[in-house]
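Participant: Mind looking at a prediction? Sequence and model below.
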Amino acid sequence: MVAEPIFNVDGMANKGGKITDKACLLMRMENKGDYHDEQYELLATNLGGEDIILETDWLHKHNPQIDWVKNNLTFSTCAERCLVS
């Protein structure tokens, strides 16, 4: 794989490096017994102190409730918006 340049959320070039690897992940979103699975392609790079950055399109689609104090996402609308029959 050819290393690809990566840009941070603020649009600046990532000083930590380029995208070095890709991985597929099956992600399960659960809330009160309802759930759905989605497959995502994750891109690996040095993010400094961050573990992951979720893209705006993903956040818009799932519209999670974010509790910044508990460091927690709640997917209360996934049953209505994301479940595919």
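Facilitator: Sure, I can see it.

Participant: CA atoms for contacts and neighbours, from now on please.
Facilitator: OK.

Participant: which residues touch residue 39?
Facilitator: Residue 39 makes contacts with 24, 25, 26, 27, as judged by Cα atoms under 8 Å, 6 or more residues apart in numbering.

Participant: Identify the residue nearest residue 43 in space, chain neighbours excluded?
Facilitator: Distances taken as Cα to Cα, 6 or more residues apart in numbering put residue 22 closest to residue 43, at 4.7 Å, once the chain neighbours are dropped.

Participant: another one to put next to it:
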Amino acid sequence: MLNEAGSICSVVDLVLCYQDHSERAAFAVTSLGKQDMILGFTWLCEHNPEIDWTKGEVKMSRCPHHCITCAEEAHIEWRAKVCEHAAMCACCARHLPYADLNLLSPPPLAFPYREALHKDV
């Protein structure tokens, strides 16, 4: 069945989390009507999920190892972005928030103004 609702308007890179499965993937964004997502043949071949067609259920019981480790990497990346955002806000406000001590030692190259965190104001 063709996508009658619309054409692809953009492509986004994000982390898909479903059951115990997690992976970084590029998603084509379009209007799908009642459908949340369409799984492509290449993705289905790579992950080889158990599919119950009568119930419409997908089980990720045979997922490759690289998908499992993606959840940990995504969490680390998310945490670095949270630290970066909080540090940038702190630089603009001219003080460091006391709620997150990890801001005092952000990941290397996490943001361009990290030196400002260590200067006395």
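Facilitator: Right, received. Where do you want to start? The shown structure was predicted, so the numbers you read here are calculated from the model rather than taken from an experiment.

Participant: TM-score of the superposed pair?
Facilitator: Remark: TM-score between the superposed chains equals 0.60 [TM-score structural alignment, normalised by the length of the first structure]; 66 aligned residues with a Cα RMSD of 2.3 Å.

Participant: What's the match for the residue nearest to residue 43 of the first structure in the second structure?
Facilitator: Residue-level alignment of residue 22 of the first structure against the second structure, with TM-score structural alignment as criterion, gives residue 11.

Participant: mind checking the SS state of that match?
Facilitator: Recorded secondary structure, residue 11 of the second structure: strand (DSSP: H, G, I helix; E, B strand; the rest coil).

Participant: Surely it and residue 29 touch.
Facilitator: Yes: with contact defined as Cα atoms under 8 Å, residue 11 of the second structure and residue 29 form a contacting pair (5.8 Å).

Participant: Of the two, which one has the most company?
Facilitator: Neighbours around residue 11 of the second structure and residue 29, counted as other Cα atoms under 10 Å, are more numerous at residue 29. The numbers are 14 against 11.

Participant: What lines up with the more buried one in the first structure?
Facilitator: Residue pairing (TM-score structural alignment): residue 29 of the second structure is matched to residue 44 of the first structure.
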